[in-house]
Structure formats: C-alpha cells, structure tokens
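[1] sequence first, predicted coordinates after that:
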Amino acid sequence: MQIPSVYIHIPFCQQICHYCDFTKFFYNEKLADDYLSALEKEIKSYIPEKKIAPRTIFVGGGTPTALSKEQLKKLLIIIDRYHDIAACSEYTFEANPGDLDEEKVKLLKSFGVNRISLGVQVFDDMMLEKIGRLHKVKDVYTNIDRLLNAGLTNISIDLIYALPGQTVDQFEQTVDEALRFDLPHYSSYSLQIEPKTVFYQRYKKGKLSKPPEESEASMYELLQKKMMAKGKKQYEISNFAEPGFESKHNLTYWNNEYYFGFGAGAHGYLPGKRIVNIRPLPAYIKQAEENGRPVLHEEPISRREQIEEELFLGLRKTEGVELNNFEAKYGENFEQVYGGVLPYLKERQLIVVADNKIALTEKGRLLGNEVFQEFLLDEKDV
C-alpha cells in the first residue's frame, strides 16, 4: 500500500522553549551524528529496497535547522536516498528565524525542499525572551529575505496567542506585522500549558497565568477577521492560506490518512495500527542501531476508533467531513451511526449539515472539544 506522507523528527534545539512539550534535546554535535545514523537505520527498515514516492515529506522538531551545515547535508542525503523527491509535491522543513544562513538556505533548495515553516511565535522581542525563544524580530525579516531571494517562496509563519501577560492589542500588533509579509500560509495556536514544560512548573507554583478566556476568544476572532481581510482563507481551526497553499502534509492528518513517522518520539499511522517511537535519545539510538525498529509501542486501531478519529480530525477542517466519503470508507450511513447526536448539536448551533457535509459553525470552532466528545461511540454503535 502506498503511504501518502512521511514525517521525520529532528529533536535538537539550541534552546528549549518554555512552552514546548515535543521530544527535544539540547544540540550536541556527537549526539546529533549518532542520531542521524540511527535515523537512517530506522528509515531503511521500513523502506528496504527501492525509493518510495510520498505525496508529502515534513521534517520537524525540535529544530531541524539547528544541525550544522554538514549534518543538515547528511540528513538531506538520507532523505533523498529513500524517497523520490521529484514525485513529492510538498517537502517542508521547520526552521527557527536566525538559524537560516545563506548556505543552509541554498542547501535546502538544492535538495528539493519547497516549503519552509518558520516558528516566529510573536513579533515582540520582550515576549520572545519571556517564552524562551532565542531569535529576535529582526531575524524574521533577515531569514524571509534570504528564503525569497533563493526562490523559496512557499513560506508559512507559526504564531502563538494567549501568552502570559499578552493583551488583545499586543496580539493584534503581531498579526498585523505577520501579514505585512503577505505570505501564502499562516498558522496560529493558543498557548497550551503542557506537563513537563517550564511554563507548567511555573503555573503549578502560581507564578504564571494565561489571559482570561474572553481575551483568548477575542484574539481568535481578531485573527480570523484579519486573515480573511488579507485573502488568507481559514481551512482548518488554526490554519489560513491562499487558495492552493494549504498544507498538504497536515491535511494528511486531518483526512485521517496513513503516514510514516521516523525519529525519536515520532508517531506513525499505518493500516490497523499507530506506532509510537521511543523518546529518550540513547534508547532510541541503541534500538535503531540494533534492529531498525525503535518502537515504544504499537496501538491497534479498532473500527470504532477509526470512525471517531475521522470526525475529530475531519471537523477541524473548515469544509468539514464529506458524508459520501465517510460512507465509502466505512460502509456505514452517517446518520445511522451519528443520527442521535446531530439534533442536539444543531440546536446548539455548533454544527451545520448541508451539501452532503457536516462542519463546525463559528461557535462550534470556539467550542470544538465539546463537539468532538459528542462523537465518541459505544462499541455497540458500529
């Protein structure tokens, strides 16, 4: 079976951000060398013979561009060795502003990378320092200029809102500055205080708080309004793009399609199972070197779970879930499975069912988790 997408995790960072709960470690040259060797062993164990031709490749982290130029080139060679890059319509690298000197930009371009996702977060130097970021606002301008000059024009900016101490006016300034670049894609997420982060420890000690919920809602509504005014269509709860520049890789997730996940702590989704890799680097490297399968555990996915995830993920998209696709995929009439919850959600104006689709309303997007829990099924329902 053709697996449409590949995710590759590079867990190294020059500094650990206070909010981040992804698998990440301080950059160490020797450890990074060992990691790349182990990563290739893992990839080869799944792709042992000829190259595969995925629709999308996404290299995330951590910070892939925290690698040295030599290591970045080695990584690009490894990816090229097992994947038909010419057949890949979207090849994305995550990067931090300030990491991309001219040589790294040219290197990425020369190996076929055609999309860059920049972790900007906020256009405010004081706020960047408070959340543990190393870059400054000026670095965003420098790096975007370098990318554009190299012909890498498919650029996405990531922003975070509802940061500690952030006001609606401050977030508006960040959105306005981000939109001045007039890039084809923007993502913006509200801060989540996750366990095992610096912010979580401060929150537990009463030394950190988020803005009130009404301010967070105002920030989200402001974001939607300003993106729409600049021609960036909202196609998912947190993502906005010019037509044709939606993230094909992330749509793999939201369409509940299969993907490989390579690297420490990476998750993969293959027919009938989800695979979760070992997170600690020494253990990941040891297991990958021994047998190429540094798997922490495999989770079988039942039919019920597949259907639930189809709704949880699909409803994140503005266009929602196509009922014909649902029925073709699962052999079930949608209303027979979920007819019991639809009147309640419609009455609360959280969903709309029209044109053979079910989608969240504006109110439903603000209360997404409440909607999603209504689509949990009993085993007897399927």
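    Yes, it's here.

[2] from here on, just use CA atoms for contacts and neighbour counts.
    Noted.

[3] and the helices in the stretch 1-150 of the chain?
    29-46, 69-82, 102-110, 125-130, 137-149 (DSSP state H, counting those that start in this stretch).

[4] now find how far off-centre the fourth one is within its chain.
    Computed by CA atoms, centre = their mean, to the nearest Å, the separation of helix 125-130 from the middle of its chain amounts to 23 Å.

[5] list the buried ones in it?
    127-128 (16 or more other CA atoms under 10 Å).

[6] which SSE is the residue nearest to residue 208 when sequence neighbours are not counted in?
    Distance criterion CA to CA, 6 or more residues apart in numbering; nearest residue to residue 208, sequence neighbours excluded, is residue 202 at 5.4 Å. Assigned by DSSP states H and E, residue 202 falls within helix 198-204.

[7] now for whichever helix or strand comes after that helix, which elements pack on it?
    Next in sequence after helix 198-204, counting helices and strands by DSSP H and E, comes helix 213-229. Helix 213-229 is packed against helix 168-180, strand 233-236, with contacts defined by 3 or more CA pairs under 8 Å, 6 or more residues apart in numbering; DSSP states H and E.

[8] so which of these is the most surrounded?
    Neighbour counts (mean count of other CA atoms under 10 Å) averaged over each of these peak at strand 233-236, with a mean of 21.

[9] re the thing from before, got JSON lines for the helices and strands packed on helix 213-229, with distance to residue 14 too?
    Converted to JSON lines, those look like this (distance: least, CA to CA, whole Å):
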{"stretch": "helix 168-180", "distance to residue 14": "24"}
{"stretch": "strand 233-236", "distance to residue 14": "31"}
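
[10] what's the local residue count around residue 252?
    18 (other CA atoms under 10 Å).

[11] that one contacts residue 5, correct?
    Yes. Taking contacts as CA atoms under 8 Å, residue 252 lies within contact range of residue 5: 7.0 Å.

[12] now do the shared contacts for these two.
    258-259 (CA atoms under 8 Å, 6 or more residues apart in numbering).

[13] what helix or strand is the residue positioned nearest the centre of the chain on?
    Ranked by distance to the mean C-alpha position of the chain (CA atoms, centre = their mean), the top residue is residue 250 at 6.4 Å. Using DSSP H and E, residue 250 maps to helix 248-254.

[14] next one for the comparison:
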Amino acid sequence: MAIATISAPRALYIHIPFCTNKCHYCDFTSYVLKGQPVDEYLDALEREMERTTAELPPVQIDTVFVGGGTPTVLTPPQMKRFLADVKRHFPLADDVEFTMEANPGTTDPEKLAAMFEGGVNRISFGVQSFDNDLLERIGRIHNVDDVYKSLENARAAGFTNLSIDLMFGLPGQTTATLEDSVNKALALKLPHYSLYSLKVEENTLFHKLYQRDELPLPSEDEEFNMYIHLMDRLKQAGYTHYEISNFALPGYESRHNSTYWRNEPYYGLGAGAHGYAGRVRHINVKGVQPFIDYTKTKLPRLEVNPVSEQEAMEDFMMVGLRLLEGVKASSFARQFDGMTLESKFGPIIDKLLKDGLLERLEWPGDHGYKLTDKGVLFGNDVFGSFIGLDENSDS
C-alpha cells in the first residue's frame, strides 16, 4: 500500500523504558535506571519522531500516552525537553488527552510542574495495592504514604484527571486485603480506576517462583470472587464499567486506550513500542543501546508485519468486545468495505447469543453486540471464539 493512501493515526504512544527497579511480575521492556544513557535515549527518540513524521505525516493527534517503564524517572529538565520534542513534531489537538504513567514516589512538585507545563493533563499511577506488605512482596518500591503524597502533589500542580491501577490475584492476597485496598482507593474519589489480575509471564521473577511452586497464588475461585467484588464495589460507588478492566466517572474514560479497543491506528515510538497504521503492525527493537544505534540511520524496527483482512476482522471483535458498549455493525462495515458482522461471524455470534454471553443491540439504522453480565465474567472465552479462523472461511 502506498504510504500516501494511509490514514495518519490520531493517537500516539511513546515508551520510556527506565525504572527505579524491576517489579517481580513485570515483563515489559524496562531497564533499571542506574547507569543508563537517558539523554542519549531522548536524542534517539527525537530522531525517531523526525523519521516517523517524515514517513507518515500526522494531521492531528487527539491522544498521547507515555508509558514504560516509569516515565516519571526523568529529571525535570529531561521531562521538559522530552515534552517539547513531542509538541514540536506532532500537532496536538486543543482538547488532546495527554496521559503519562507514573510510579508513586517519583512525582515531586518540580517534576509535576514540568509535566503540567509541557502539556500532560492526565496521570495514571501504578499503585497496585494499599497493603505495604503486599507491595514489598511484588517488588514495588513505593509505600502507601507515597501514594497519598503523590496524589496530593498532583492535585496541587493542577491535575484533575487522575487514575490509579490496582491488581488482584497477587501472591498472598486475600479477598479481605483486596476489600481494604478498594475501600481506600475509592475514598480518594478519583475519576478513573484500572483493575488488573496478575498474569505470571515468562522472564519474570514470579515465573521462576511459579515453576518452583513457590508462588502462593489465590485459587481460581478466589480470584474470580475478587473480580466480582471489584465490579460490585466500583458500580456501587457510581463508576461506569466501560471496559473489562476499567471504570470511570462519565467523561473520564481513557480515550487513548479506546483507540486500541476500537482497532484504530496509532503511532508507536520508543524501545519495544508497538505501532499500527495502514493495516501494518510494527515492533521496535527493545534494547536501549540498539534502539539508540538504529535511530542514527533508520527507523528502529525489529519487526514489520502486514495484517491480513481476516486477522484485522478477528482483532476488531476481540478487542472491541472488551468495551462494555460493544461493537457496532456500522463500524465493522466502515473498516471492511461494507462487510457485515453476520456474513463473517454469523455462526459464532449465534452460538454466543444462545449461550447468554452476547446480547444484540439495536439503534436506528444500526445494530451491534456486547457482552452480557455473564459474558464479562467469561470474556476470554468470548474473545477467543473469534481468533484463528480459517482465512478462507466465512464462519
């Protein structure tokens, strides 16, 4: 496909791969900060921005998400320089949602001021738990006091759009300790909460412990009950369950993450970052020094993979049904040259409707499907129903 025919993404993801330490469960592209060439990495990021925008010129960026790692390990001068680079290379919408991930304890007033002045208007704090013993057990370096202080500092700096992550299914965690964390989280009256279950990934300390049978995880039934408790508590507190793992007050849903869930294109910059445009996905090289070296002569691509129409349709259903509003037939037809959901996935949809996992929605001139309450609890089974179908099959 000629580059000129590709619609420029309106979402931008940038990866800052540095952390103060490596959490026991983390398999993201991240490296302990000490001794890392941070300024050289920022130089390389700017080169990638320049090459990226030359190859696929942006029109308008509606959402920016800076993830990691822990982007807030950057010093205030580094933060100012980085945010200025973003603004120089990408035209940001007046109402851009500009999110930065942060670790409690890494956001002092000077750094928050640099973030606010540089255009960041949403912060997602990786809190994970309000239990200090549990935080230590999973390798977090912050404590509960750091959480309160960081949120206090953020509000004092002018931030109002704040989110925190909580985790469940952690080793040694009980429903009672989770309840306590949820109560303390809700007492903060934040506009957004993300709630994730632990996944034991390869190349992590937890995976090694798991293989040695030294990781005391809750049973599947306990983890299931934790999820139900979380859903109930957040809904009771007035939050909309808008995505499998995310809850928000009206108007505070993550616009950037919704780009992924709607299978829309996005720029992806930085070591290990993924991007998607023109039905082509790329993955960048992961090491810090290799990333720096690549950008001196070319874009730092590790892999560039065309996405077939079949795979794109499967992705549309798999990620779209994560949103509790569901998928619309009109959106599917727009992405896939007028094809209908039923002509492609009719038998699968019928079975999921019969099993009580999906329900049909109707609007004037349109229709769609969404997870039922039962479907939310068995989401992975629903998503998996749409994956790996025969390319030549209509069902």
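    That came through, no problem. Given the structure is predicted, the values throughout are model-derived calculations rather than measurements.

[15] got a TM-score for the two of them?
    Laid over one another, the chains give 0.97 as their TM-score (TM-score structural alignment, normalised by the length of structure 1), with 381 aligned residues with a CA RMSD of 1.4 Å.

[16] hmm, back to that, could you check how far the residue nearest to residue 208 of structure 1 is from residue 195 of structure 1?
    For residue 202 of structure 1, the distance to residue 195 of structure 1 equals 11 Å [CA to CA, to the nearest Å].

[17] same check on residue 9 of structure 1?
    20 Å.

[18] of those two, who's got more company?
    residue 9 (23 against 14).

[19] so the more buried one touches residue 65, yeah?
    No. With contact defined as CA under 8 Å, residue 9 of structure 1 and residue 65 do not form a contacting pair (11.7 Å).

[20] the residue nearest to the centre of structure 1 -> structure 2?
    Counting by TM-score structural alignment, residue 250 of structure 1 corresponds to residue 257 in structure 2.

[21] cool, and residue 381 of structure 1?
    By TM-score structural alignment, residue 381 of structure 1 lines up with residue 393.

[22] can you check residue 192 of structure 1 too?
    Counting by TM-score structural alignment, the partner of residue 192 of structure 1 is residue 199.

[23] mind listing what that match touches?
    residue 25.

[24] quick one: classify it as helix, strand or coil.
    coil (DSSP: H, G, I helix; E, B strand; the rest coil).

[25] state the distance from it to residue 169 of structure 2.
    Taking CA to CA, one finds residue 199 of structure 2 at 9 Å from residue 169 of structure 2.

[26] what does residue 137 of structure 2 give?
    From residue 137 of structure 2 to residue 169 of structure 2 the distance is 13 Å (CA to CA).

[27] ditto for residue 177 of structure 2
    11 Å.

[28] kindly report the same for residue 271 of structure 2.
    29 Å.

[29] can you check residue 366 of structure 2 too?
    39 Å.

[30] ditto for residue 375 of structure 2
    20 Å.

[31] the two - which one has more neighbours?
    The neighbour count for residue 375 of structure 2 versus residue 169, taken as other CA under 10 Å, is higher for residue 169 (24 against 21).

[32] tell me the counterpart of that one in structure 1.
    Aligned partner of residue 169 of structure 2 by TM-score structural alignment: residue 162.

[33] quick check: its match vs residue 172 of structure 1, distance?
    Noted for residue 162 of structure 1: a distance of 12 Å to residue 172 of structure 1, by CA to CA.

[34] if I look at residue 183 of structure 2, how far off is residue 233 of structure 2?
    Residue 183 of structure 2 is 8 Å from residue 233 of structure 2, by CA to CA.

[35] ok, residue 326 of structure 2 next?
    In this view, residue 326 of structure 2 and residue 233 of structure 2 are 22 Å apart by CA to CA.

[36] so between the two, which is more surrounded?
    residue 326 (22 against 16).

[37] what's the counterpart of the more buried one in structure 1?
    So, by TM-score structural alignment, residue 326 of structure 2 is matched to residue 320.

[38] next up, the contacts around its match.
    314, 357-360.

[39] residue 218 of structure 1: which of the helices of the stretch 1-150 of structure 1 is closest?
    Nearest of these to residue 218 of structure 1, taken as CA to CA: helix 125-130 at 19.3 Å.

[40] residue range in structure 2 corresponding to the closest one, please.
    Going by TM-score structural alignment, helix 125-130 of structure 1 sits over residues 132-137 in structure 2.

[41] once aligned to structure 1, how far is the matching stretch on average?
    Stretch 132-137 of structure 2, aligned to structure 1 and superposed, deviates on average by 0.5 Å (mean CA distance after the TM-score superposition for structure 1).

[42] before we move on, back to that, quick one: the helices of the stretch 1-150 of structure 1 as CSV, columns for distance to residue 221 of structure 1 too.
    Formatted as CSV, these follow (distance: least, CA to CA, whole Å):
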stretch, distance to residue 221 of structure 1
helix 29-46, 41
helix 69-82, 39
helix 102-110, 35
helix 125-130, 21
helix 137-149, 24
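
[43] give me whichever of the ones you listed is most buried.
    Mean neighbour counts for the helices of the stretch 1-150 of structure 1 (mean count of other CA under 10 Å) peak at helix 29-46, with a mean of 19.
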